[in-house]
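> Predicted structure and sequence below. I'll ask about it afterward.
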Amino acid sequence: MHVFEKMYDEHEKVKVRFVGFTTKDVRYDFGIVYTSMFFGKPLVICMQTGRSALLDPKDIEDHDYLQRIFRIDTKEQAEDLAEFFSDILPTTPYVEQYE
């Protein structure tokens, strides 16, 4: 039998937001979990693909990252998504969790 060392087991009441929107080319459906875990970065889940990422303002600026993580077809679509996220995700810097 393997022995596992539990790193954390937290219970937290969180705010969850579900957002669906369209651009001229694509429809998006996201679930956004606002939590104090994970350095304060919201957990963004694409409801269509099941792909998820922890995002902060610097992540949003990286259009290549958004394109890769959410499997977006074009740079223009990634730019549209970045614009959307910049309006709804917190702009405060993430917190140091493991000090």
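In hand now; what should we look at?

> going forward, measure contacts and count neighbours with C-alpha atoms only.
OK.

> middle-most residue in the protein, spatially?
residue 44 (2.8 Å; Cα atoms, centre = their mean).

> for comparison:
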Amino acid sequence: MNNIITLFEDEETSRIKYISFIGESNTRFDLAIIQTERFFGKQLVINIQSGITAIIGQDDLEEPGFLKETFHLNEKEAKELYQYLIQVI
């Protein structure tokens, strides 16, 4: 373990928003959205159920298929997640 090289180690105060909702597809979303200075204005979005984490900004939300592929959702679920995230990111 003597070969560990620390690239950086920072500490900051972050704001975390927890949200749980069910859309028309009856899919439950349990999310943690972390606002931090680390990712150039983007937010860290964690799907608590699946453990999938993504760094998301407005530009990512507008990328076709981004939410569907990242969070392994169908079209309807991705649209519901988009409708929520577009309001908070």
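That came through fine. This is a predicted model, so every value here is computed, not measured.

> Spit out the contact partners of residue 49 of the first structure.
Under the criterion of Cα atoms under 8 Å, 6 or more residues apart in numbering, the neighbours of residue 49 of the first structure are residue 70.

> What distance do you get for it to residue 65 of the first structure?
Distance of residue 49 of the first structure to residue 65 of the first structure, given as Cα to Cα, to the nearest Å: 16 Å.

> cool, residue 25 of the first structure as well?
Applying Cα to Cα to residue 25 of the first structure and residue 65 of the first structure gives a distance of 20 Å.

> Residue 59 of the first structure too?
7 Å.

> can you check residue 75 of the first structure too?
In terms of Cα to Cα, residue 75 of the first structure sits 10 Å off from residue 65 of the first structure.

> Would you mind finding the longest helix in the second structure?
Using DSSP state H to define each element, the second structure has its longest helix at helix 75-88.

> Please, where are all the helices along the first structure?
57-61, 63-69, 75-88.

> can you tell me which residues contact residue 47 of the second structure?
29-32, 53, 71 are the contacts of residue 47 of the second structure under Cα under 8 Å, 6+ apart.
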